[in-house]
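In: below are the sequence and a predicted model for it; my questions follow.
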Amino acid sequence: MADNIKMLPREKVFRDPIHNYIHVQHQVILDLINTKEFQRLRRIKQLGTASFTFQGAEHSRFTHCMGVYEITRQICDNFQRNYPSKTPGDGLWNDNERLVALCAALLHDVGHGAYSHTFEHIFNTDHEMWTQKIITSKETEINHVLRQVSEDFPEKVASVIAHTYPNPQVVQMISSQIDADRMDYLLRDAYFTGTKYGMFDLTRILRVMRPYKGGIAFDNDGMHAVEDYVLCRFQMYQQIYFHPVSRGMEVVLTKLLQRAKDLYEHNHMRDFEMPSLLVPFFEDKVTIDDYLLLDDGILNTYFTLWQSYPDEILKDLAYRFLSRKPFKSSEYDNKTKHFLPELAQIVENAGFDKKYYTATNSSFDLPYDVYNPNSNKSRTQIEIMQDDGSLIELSTVSRLVNALTGKILGDQRFYFPKSMLLEQTDDLFNNYYLEFQKHIHNDKIVL
């Protein structure tokens, strides 16, 4: 493979607010950046509906992927400089793995759909599966670029995304409890949301990373930097990613797409502007070309058209989404969840179809969870390397991390139209309002 790796005659750099410069030295990386599939990521927001809560969060999947590539490049440089392999099987860094790691880092999110996780939920898509398809399909420009390295190189890159690549160091760079993906999105999301929760010491983290035969570990004297990273990640999930207003907009988006899908399935979209780019998803017959045609802008265009649609529910939900009218919410628990059907029925009695105007949303079910090395779905543990070369799991030596380990944190919320909290001139509606308020107090459903 090494003979086919073409270097640029002069390093190319991209300016970046997080990493200052993103350095590109390989022709294949530059060619991948210039493919239509990768450029599409410019049109997909990194944080989806969170931009309705944090107005600065307009950054894209494109900029995030570039950042993940840059962090991975720095890890490879550090490993090659300080831990180069001297004999086969010594557990140190083999720099022949650099290009597959860089390509996987750059492309790890190329399969994200419009509005990312909300879209996945409605149409049963999986961005990691689509990432692998885009990389391995001979129909794509990305695949063509990768095959310039070798015929089997696309499959190697895809196997990193699938976590089946034989070198655990490469896999853990991209996907582990502390990886280039998470490190970039925490710093990037903190910067663009205007918050400080995600601002950990990246330079120190990269300095104390080291390869070993089982993957990647961290020097004992860097434990506090790693500890700080875990706490930053916890705070970002609680304060940013699980924000109830962002989730309220996500519920509106979910219900909007669900209503459109339901109308199509009942042949109620025939006399209106047909959302042709969504039809393959409505019919569950999606090709790679179909998938890649969708982005946030395409969906927003359909939503704009749907504001004139004769169906009142679709029209209203489209308006609510485009005009930032999130559903309100109240927190519930196991003691109060039995009130939910009653509250949903009150919402329906007040004139809203409960199928589209009520929902439950749990932050526990969002794509990533807080650090928990004992979870059934746990990623690779964070290992601290002692002075004698032995490894110890982070939470056993850090009281702070141990306090978070195994703790399920988050909330469960019941979402409904804001008007259910507002007194109005309509006496009949106010009867429902008063009935609804019996169980709502201080943002919680109460007994």
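Out: Nice, I can see it.
In: C-alpha only now, for contacts and for neighbours.
Out: OK.
In: how far does the top strand by length along the chain sit from the chain's center?
Out: Determined from DSSP state E, the single longest strand within the chain is strand 7-16. In this view, strand 7-16 has its centroid 28 Å away from the chain centroid, taken as C-alpha atoms, centre = their mean, to the nearest Å.
In: tell me the helix or strand right after it.
Out: strand 20-26 (DSSP states H and E).
In: look up how far Leu292 lies from Leu277.
Out: To Leu292, Leu277 is 10 Å away according to C-alpha to C-alpha, to the nearest Å.
In: which residues sit against the longest strand of the chain?
Out: 21-27 (C-alpha atoms under 8 Å, 6 or more residues apart in numbering).
In: just want the angle from that strand to strand 20-26.
Out: 160 degrees (axes from the mean of the first three to the mean of the last three C-alpha atoms, to 10 degrees).
In: buried ones in strand 7-16?
Out: Judged by neighbour count using 16 or more other C-alpha atoms under 10 Å, strand 7-16 contains no buried positions.
In: which of the contacts of strand 7-16 count as buried?
Out: By 16+ other C-alpha under 10 Å, those give 22-27 as buried.
In: try this one side by side with the last:
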Amino acid sequence: MKRTLGQLHEEKVFKDPVHRYIHVRDELIWKLIGTREFQRLRRIRQLGTTYLTFHGAEHSRFSHSLGVYEITRRIVEVFKGRKHWNEEERMLALSAALLHDIGHGPFSHSFEKVFGLDHEYYTRAILLGNTEVNAILRLQSEDFPKKVAEVIEKTYHDKLVVSLISSQIDADRMDYLLRDAYFTGVSYGNFDLERILRVMRPMEDGAVIKASGMHAVEDYIMSRYQMYWQVYFHPVTRSAEVILSKILHRAKHLYEADYTFQQPLTHFHSLFKGEVTVEDYIRLDEGVMQYYFQVWLQEEDQILRDLCRRFLDRKLFKYCDLLPMSEVHTLARYFKEAGIDPRYYLVIDSSSDLPYDFYRPGEKEEKLPINLWKANGDISELSTESDVVEAISGKRRTDHKLYYPADVVDGLANQELKQKIKQLLHKG
């Protein structure tokens, strides 16, 4: 007979720089933290290549996941005994919060784009497959892994539970803004978490905020806006992302061209073949990736060798504002004449963010709004009450940059060609 997991005999705590303490009282949560798949998140940075811009940004998806769990735990405490909150969903909400990032790979977004992978697919595969996480979740009930997957995928029938980890004001966003601000050393991401938690209330379709807490939410929205443009989309970080992406593209190209690597590609065979099993995926982390970058410094291929050197030694590309495409094509031609492969050394990169959006029914990726609960019981969408939020609602900001190796351009022997290239780049 299956034993139902209950409370720990003694509460476990993690010291945390953002929340001071993270409290674990449930046996299920403690066992999930100890799984192989969750411990792997210690070896994946939360902010990818941002450590090359903000040297303190070495924190992991492990610490972020614990933080999301802790905020969700505190929200559930606020909701306890209130209308619309079903206490039987407590363990589901906590488990989904803890495991929401379980499927992320090393240097997540660059890694996914190059190899055509989707971390959401691997999240589901880890939750439902032959894994330690799945075995622990099934101790709760046989259908519990499926329920956790549905919450993370936003298909679970209880929209309130889903909203706690996936909405425009959820535990995920609140933790990463505070945590990323702390570790990057900036002040933009700080907001009054305590106040927001105190004024959050459960409703049938999701959490709402008491109208008296509107200014704390305004601060949160503006913090998110500033963090995206000052930290997440920092052009130096994007330069590192560009080089990382090009390393992986070059290695994949060489593999497909039957190039003989000096070191066996044990961890990369399935990636290059497009046959990545869950076990293959779990074995990948940023330590593995950086080991190969070190090894590839000795490869005969000059491009792969150079890109790895740039990434490891932080010899990043310079950037300018994107030129008209006709001029980019001209630059690419000049690069070829100079013996510089524009596929790897002349790169367009775009960043885009929508800081807050109101409900647009029927649109792809439609987002439920942040709703305010007034004293008379009425519900109002945030941007109709806040002039600050209304000013940025539905307005997407986009930035386009052109990245190139300034040191290579400066070292060109052909002075006429070098001058032509520099004249175009200085226009950007």
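Out: Structure's in. What do you need? From a predicted model like this one, the values you see are computed outputs, not experimental measurements.
In: how close are the two chains, by TM-score?
Out: In this superposition the chains share a TM-score of 0.96, using TM-score structural alignment, normalised by the length of the second structure; 424 aligned residues with a C-alpha RMSD of 1.5 Å.
In: so how much does the longest strand of the first structure differ from the second structure once superposed?
Out: Between strand 7-16 of the first structure and the corresponding residues of the second structure, superposition yields a mean separation of 0.6 Å, by mean C-alpha distance after the TM-score superposition for the first structure.
In: hang on, the earlier thing: looking at Leu277 and Leu292 of the first structure, which one has more neighbours?
Out: It is Leu292, of Leu277 of the first structure and Leu292, that has more neighbours when counted by other C-alpha atoms under 10 Å, with 21 against 15.
In: which one in the second structure is aligned with the more buried one?
Out: Matched by TM-score structural alignment, Leu292 of the first structure corresponds to Ile282 in the second structure.
In: what sits against the closest residue to that match other than its chain neighbours?
Out: Excluding its sequence neighbours, the residue lying closest to Ile282 of the second structure (C-alpha to C-alpha, 6 or more residues apart in numbering) is Glu37, at 6.7 Å. By C-alpha under 8 Å, 6+ apart, Glu37 of the second structure lies in contact with 102, 126, 131-133, 282.
In: if we go to 10 Å?
Out: Residues near Glu37 of the second structure by C-alpha atoms under 10 Å, 6 or more residues apart in numbering: 99, 102-103, 126-127, 131-134, 279, 282-283.
In: Asp101 of the second structure too?
Out: So Asp101 of the second structure contacts 38, 41, 46, 61-62, 64-65, 68, 119-120, 122-123, 152, 172 (C-alpha under 10 Å, 6+ apart).
In: got a list of contacts for stretch 321-339 of the second structure?
Out: 340-343, 345-350, 399-403, 408-409, 412-414, 417-418, 420-422, 424-428.
In: again, 6 Å this time
Out: 342, 400-402, 428 (C-alpha atoms under 6 Å, 6 or more residues apart in numbering).
In: which among those residues end up buried?
Out: Here, 16+ other C-alpha under 10 Å leaves 342, 401-402 buried among these.
In: residues near the counterpart of Val151 of the second structure in the first structure, how many?
Out: Matched to the first structure by TM-score structural alignment, Val151 of the second structure sits across from Val160. Residues contacting Val160 of the first structure under the criterion other C-alpha under 10 Å number 26.
In: quick check: closest non-adjacent residue to Val160 of the first structure.
Out: With C-alpha to C-alpha, 6+ apart, the residue lying closest to Val160 of the first structure is Val171, at 5.5 Å.
In: aligned partner of that neighbour in the second structure?
Out: Using TM-score structural alignment, Val171 of the first structure pairs with Val162 in the second structure.
In: count of residues packed around its match?
Out: Neighbours of Val162 of the second structure under the rule other C-alpha under 10 Å: 26.
In: mean shift of the helix or strand where it lies relative to the first structure?
Out: Assigned by DSSP H and E, Val162 of the second structure belongs to helix 159-165. Helix 159-165 of the second structure: mean distance to aligned residues in the first structure after superposition is 0.6 Å, counting by mean C-alpha distance after the TM-score superposition for the first structure.
In: and that helix, what other elements does it pack with?
Out: helix 171-184, strand 206-210 (3 or more C-alpha pairs under 6 Å, 6 or more residues apart in numbering; DSSP states H and E).
In: just to revisit the earlier point, pretty sure the match of Val171 of the first structure contacts Val151?
Out: Yes - counting by C-alpha atoms under 6 Å, Val162 of the second structure does reach Val151; the two are 5.2 Å apart.
In: now the buried ones among the contacts of strand 7-16 of the first structure as CSV including distance to Val226 of the first structure?
Out: Formatted as CSV, those follow (distance: C-alpha to C-alpha, whole Å):
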residue, distance to Val226 of the first structure
Ile22, 23
His23, 25
Val24, 27
Gln25, 29
His26, 30
Gln27, 34
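In: out of these, who's nearest Gln235 of the first structure?
Out: Taking C-alpha to C-alpha as the measure, Gln235 of the first structure lies nearest Ile22 of those, at 27.0 Å.
In: state the distance from the closest one to Gln74 of the first structure.
Out: Ile22 of the first structure is 10 Å from Gln74 of the first structure, by C-alpha to C-alpha.
In: so what's the residue count around Asn96 of the first structure?
Out: Look at Asn96 of the first structure: counted by other C-alpha under 10 Å, it has 10 neighbours.
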